[in-house]
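J.: Output the structure for:
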Amino acid sequence: MYFGDVGHTVYTMFFTGLFGLLLAAPVYALVWILTRRRFPAKAGMHALRYLFLTYLICVGMLTLVPSGFDMQGGVNLVPFSSIAEAFLSTSEVALGLIFLNVLMFVPMGIFLPWVFPKVDRLYKAVLISFGATLLIELLQVLLPGGRAFDVDDIILNTFGGAIGYSLFALGSMLAKKKKPLLREKIACIAALVLLPAVLFGFLAAENGREFKYGFPYTLMVPEEAEFTGREAYPETAMTYVRVLQPQEETLSALAETFSLSGTPEKEGNSFVLRTADAYLSVFPDYGWIYSMRSPTGLPNERPADEIAAEAEAFLRQHGLWADGLQAAEVNETLGVDPDGTERSSGKQVVYAADEADHTVTGWLSVFFDNSGIYEVSSSLYRYAPYREAKLASPGEALADVLKTHRCYVTAEFDAVTLHPQKAVLDTAELVYDWGMSSGRQNLPVWKLSGTFYGDGEQARGTIMVPAILE
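T.: Just a heads-up that it's a prediction; the model follows:
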């Protein structure tokens, strides 16, 4: 199961919670001053109300603050449509959002009967959760930021509230603090029984992706598409799986390579080794970065071929060079001044793996300033042949992926945001795309090329669809 960059998620949640705690303090103090005589409470109840207010602030921050990942807005009024699409496509992002939408409102269902004793029935908690999430969805449309109104979010949030209340009711029953009606017991048990059913469906969809391409985003999906090619295409192709070794072993080998000594530390999901002059980190995906010093912030004006030669010599000297790397690509690197403006801060030399070699993917990067090399990073991964898989024909693969409306499309229209209504694809090429493959695999993909049509315009473009037949 994958929820993206876990370390970044934990970091975001921690600071959201911390900010919520700080913001809730003056708000709660004002509310207490205005209502202390009408609604007196003991210290424990004050703490509970304060935590509930913090939770509400955090939910508001997570749902109403403009997001850089959802800038198109929109409205979905068809119940269960986006939920069904997520399970059919098995998109990691879409499935994760289903789980998180349910999880986000579980505390709501727990807090409501605890803070407000009159919320003593499941239907009351469900109505309040429904009203709260409906308000959020309406505000998402009205407030700037381009978020979308989705009826499925309301369904998932309300279900989370029902689960939360049911957990609270179950705890009360076990503690013998409440003797609920029979119908209340049945309702709470039904809500809790649905939870493992949802989790089972989620895990089943995830596990079903062993050799299915996982597209995390929908980009410019045509409303209709056809494949008109008539060439003969292969019926099977080899799949590849990443060769892994423990992060600690990778870090130990790199430390020896760079003559570093010290005790590694675990930071989130990464292993880090710090010395007085250097920093070495191995990431969860087994990529790594080695910083020898802080950059001076000045560009390196030497000829590109001279910089590339020095970078290659450094990589070979430390045993980091890999056969089959493509010719160096030398680019400007950007830094940020205190006022937020970008500026050139040096050169980056990138050596990418040969796309024809399916056993090595990714790239090595070497960073220069006027004083020479200051950082090296690697996203170079090795793969081993795993098994030969049956392939769908390009036409069959295209028809299958259009059912879920999740595929990656590039088309050079004059307007970047133009949505293609139709695609006529005439050629197919079997390529490998490790960047979006699931389960750390390098899988065969059909790259279909042709003409895309939209709003009276047409352009040549490509669409990537999974090639493996399931």
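
J.: Please make it C-alpha for all contacts and neighbour counts, starting now.
T.: Fine.

J.: List the buried residues for the biggest helix by length in the chain?
T.: Across the chain, the longest stretch assigned as helix under DSSP state H is helix 6-35. For helix 6-35, the neighbour count (16 or more other Cα atoms under 10 Å) marks Thr16, Gly17, Gly20, Leu21, Ala24, Tyr28, Trp32 as buried.

J.: got it, and stretch 126-139?
T.: Buried, per 16+ other Cα under 10 Å, within stretch 126-139: Val126, Ile128, Ser129, Phe130, Ala132, Thr133, Leu134, Ile136, Glu137, Leu139.

J.: and the residues you listed, which of them are in helices?
T.: Using DSSP H, the buried residues of stretch 126-139 in helices are Val126, Ile128, Ser129, Phe130, Ala132, Thr133, Leu134, Ile136, Glu137, Leu139.

J.: Looking at those residues, which is nearest Tyr233?
T.: Glu137 (47.4 Å; Cα to Cα).

J.: if I read this right, that closest one contacts Phe149, doesn't it?
T.: Yes: with contact defined as Cα atoms under 8 Å, Glu137 reaches Phe149; the gap is 5.2 Å.

J.: any idea how far Glu457 is from Glu224?
T.: Distance from Glu457 to Glu224, counting by Cα to Cα, to the nearest Å: 15 Å.

J.: Tell me which stretches of this structure form helices.
T.: Secondary structure of the chain (DSSP H): helices at 6-35, 43-64, 81-89, 92-104, 106-115, 122-142, 151-174, 182-207, 247-257, 304-317, 394-404.

J.: Determine which stretch of the ones you listed is the most buried.
T.: Looking across the helices of the chain with neighbours counted as mean count of other Cα atoms under 10 Å, the highest average goes to helix 151-174: a mean of 23.

J.: ok so, going back, okay, the angle between the longest helix of the chain and helix 43-64?
T.: Relative orientation of helix 6-35 and helix 43-64, computed by axes from the mean of the first three to the mean of the last three Cα atoms, to 10 degrees: 130 degrees.

J.: Output the contacting helices and strands for helix 6-35.
T.: Here helix 6-35 touches helix 43-64, going by 3 or more Cα pairs under 8 Å, 6 or more residues apart in numbering; DSSP states H and E.

J.: Another sequence for comparison is provided below:
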Amino acid sequence: MSISGVIQIARQYLVVGSIVAFLIAILFLVGYFVVYKKVLKGTKKLEISKLALWAIFLIYIIVVLGATLGIRTPGYGGNINLHLFSSYKGALNSFSKVEWRNIILNILMFVPLGILLPLIFKKCRKYWVAYLVGFLATVFLELIQLVTGKGIFELDDIFNNTLGCIIGYGIVMIFILCFIDKKKESKNKSLKLTSLQIPLFATIIAFGMVFINYSKQELGNLDISYIYRQDMSNINVNTKLKFKNKSDKAYVYKAPVGSSEDTLKVANEVFRAVDAQIDESQNNVYDDTIVYRSSDGNYSVWVNYAGLTTWYSDFTGHDSKGKDGLSYEEVKTLVKNFDIELPEKADFKNDGDGNYTISVDMVEVDGNYLDGEFTCTISDSDVVTGFTNNIIPYEKYKEYEIISEQEAYDKILNGEFRFYLIDNNSKIENLKIDIKDVNLSYYMDSKGFYQPVYEFTLKYTDIEPVILIPALK
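T.: Okay, the predicted model is just below:
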């Protein structure tokens, strides 16, 4: 989800929270002035500041519940992730802006709680009380998600939310100790205020070091890298292969990583083929892609920054019948109208109903190496009604030492891999993995480099998935 989407959701529940708080405030005021003052003859004065704080607190609770539960539909099946910092390791491996933003938002979401608790409840001005309440609040929220199936019970969420509460507490105590409780603990006030800011500064420094170190490293990270070790006690790995035990060298390749101007140029080339113009008011900009739409609403194209890959749709041709039996040369000629040059050497497949797939595996063309897959749909009137172009031109970057096949296999035996068919949150009994083949393949990292990886092909029930092991030493 884009940051604008997050803001939109928060805005919606802010409106809902404000309406609920307003209605409750009216009921409270009616009860205070009519029942308490007139009927019961009460003399206690109403503190507007406390009333305002309670209203803000109520609005905040509604926004948090809406953002964490209201926008989700049940379907997580009560999953539990007890691997602490697994979200951090996952974000580090992919170095996705979305994943880092989710972590930061999880921290920031509970900062207001840490600020409001000491202002509303005097007992919460003791640090351990505020910390405990923040911890219990996030545990309660995670349990609700677990029971309702509207989220995953994660230790990382508990850590992040509690950290946010601690940071908020440290911030508000500057105000409380300097302006509200001026006379209390005057001797140790400076030391206490400084110590309370340690979590905030430690968090800023930690995130800063991660991003600085990442910007300085030569290559990117691989999201296929394992986050935590698999429990191999119930996983039986078998193979009849003999793996090479000798280290070797392999090239790393560099893919083009475009700017927003580059994506616009690609989109214009696509729309030019169908005599359409881009309606910039309809552009959707995401972290890794931009969606362009034509002014007449008939066409759209998604352009990714990494590799400048594209996904084109012609909405006028969705109901048309597909044309089968085309040759590779005929398909090449039709897609050339979109300024797409398919290589001479490629694997060509007719998928039926006018769908075609063209695959290339590091084919050298004009000094570049093409790798990836191109799929398209062609109507019976010879119109390309859609295509996905994931063929990327790579150029040689540098040669590196890689681990041996045996070392890669040992990583599997040690559980140092990611495998989507394995449920990491439950015990697996008598799971058998048969390794049928191993090849040196390539995988794009987070900086647009094409790194060598070992691809282990498995026989698992009726399908043959793969396990990818990073090959660079």
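
J.: Can you give me the TM-score here?
T.: TM-score of the superposed chains, computed with TM-score structural alignment, normalised by the length of structure 1, equals 0.73; 428 aligned residues with a Cα RMSD of 4.3 Å.

J.: circling back: and the ones in helices among the buried residues of stretch 126-139 of structure 1 as CSV, adding distance to Asp323 of structure 1?
T.: CSV is the format used below for those (distance: Cα to Cα, whole Å):
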residue, distance to Asp323 of structure 1
Val126, 61
Ile128, 62
Ser129, 58
Phe130, 59
Ala132, 58
Thr133, 55
Leu134, 57
Ile136, 54
Glu137, 53
Leu139, 55
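
J.: Return the closest of those with respect to Arg274 of structure 1.
T.: Ile136 (44.6 Å).

J.: how close does the counterpart of the closest one in structure 2 sit to Asp157 of structure 2?
T.: Counting by TM-score structural alignment, Ile136 of structure 1 lines up with Leu141 in structure 2. According to Cα to Cα, Leu141 of structure 2 and Asp157 of structure 2 sit 10 Å apart.

J.: go on, Gly17 of structure 2?
T.: Taking Cα to Cα, one finds Gly17 of structure 2 at 23 Å from Asp157 of structure 2.

J.: can you check Val30 of structure 2 too?
T.: 40 Å.

J.: Aligned against structure 2, show me the partner of Trp446 of structure 1.
T.: Here Trp446 of structure 1 is matched to Tyr454 in structure 2, going by TM-score structural alignment.

J.: now do Val360 of structure 1
T.: Match for Val360 of structure 1 (TM-score structural alignment): Leu370.

J.: likewise Ala237 of structure 1?
T.: Checking TM-score structural alignment: Ala237 of structure 1 goes with Ala250.

J.: ditto for Tyr55 of structure 1
T.: So, by TM-score structural alignment, Tyr55 of structure 1 is matched to Tyr60.

J.: show me the contacts for its match.
T.: Going by Cα atoms under 8 Å, 6 or more residues apart in numbering, Tyr60 of structure 2 touches Leu14, Gly17, Pro112.

J.: Looking at these, which is nearest Ala273 of structure 2?
T.: Leu14 (45.1 Å).

J.: how long is stretch 228-243 of structure 1 end to end?
T.: End-to-end distance (Cα to Cα), stretch 228-243 of structure 1: 38 Å.

J.: Could I get the buried residue list for it?
T.: Neighbour-count burial for stretch 228-243 of structure 1 [16+ other Cα under 10 Å]: Gly229, Ala237, Thr239, Tyr240, Val241, Arg242.

J.: how far away is whichever residue in structure 1 pairs up with Ala471 of structure 2 from Leu391 of structure 1?
T.: Under the alignment by TM-score structural alignment, Ala471 of structure 2 pairs with Ala467 in structure 1. Computed as Cα to Cα, the Ala467 of structure 1 to Leu391 of structure 1 distance reads 5 Å.

J.: who's more crowded, the two?
T.: Per other Cα atoms under 10 Å, whichever of Ala467 of structure 1 and Leu391 has more neighbours is Ala467, with 29 against 22.

J.: any idea how far Pro444 of structure 1 is from the more buried one?
T.: 6 Å.

J.: Overlap in contacts, the two.
T.: Joint contacts of Ala467 of structure 1 and Pro444 (Cα under 8 Å, 6+ apart) are Leu430.

J.: Give the closest residue to Lys123 of structure 2 in space, chain neighbours not counted.
T.: Setting aside the residues directly before and after it, Lys123 of structure 2 is nearest to Val129 in space (Cα to Cα, 6 or more residues apart in numbering), at 6.9 Å.

J.: Surely that neighbour and Pro118 touch.
T.: No: assessed by Cα under 8 Å, Val129 of structure 2 is found out of contact with Pro118, at 9.4 Å.

J.: and the gap between Asp296 of structure 2 and Phe315 of structure 2?
T.: Applying Cα to Cα to Asp296 of structure 2 and Phe315 of structure 2 gives a distance of 11 Å.

J.: Fine by me, we can end here.
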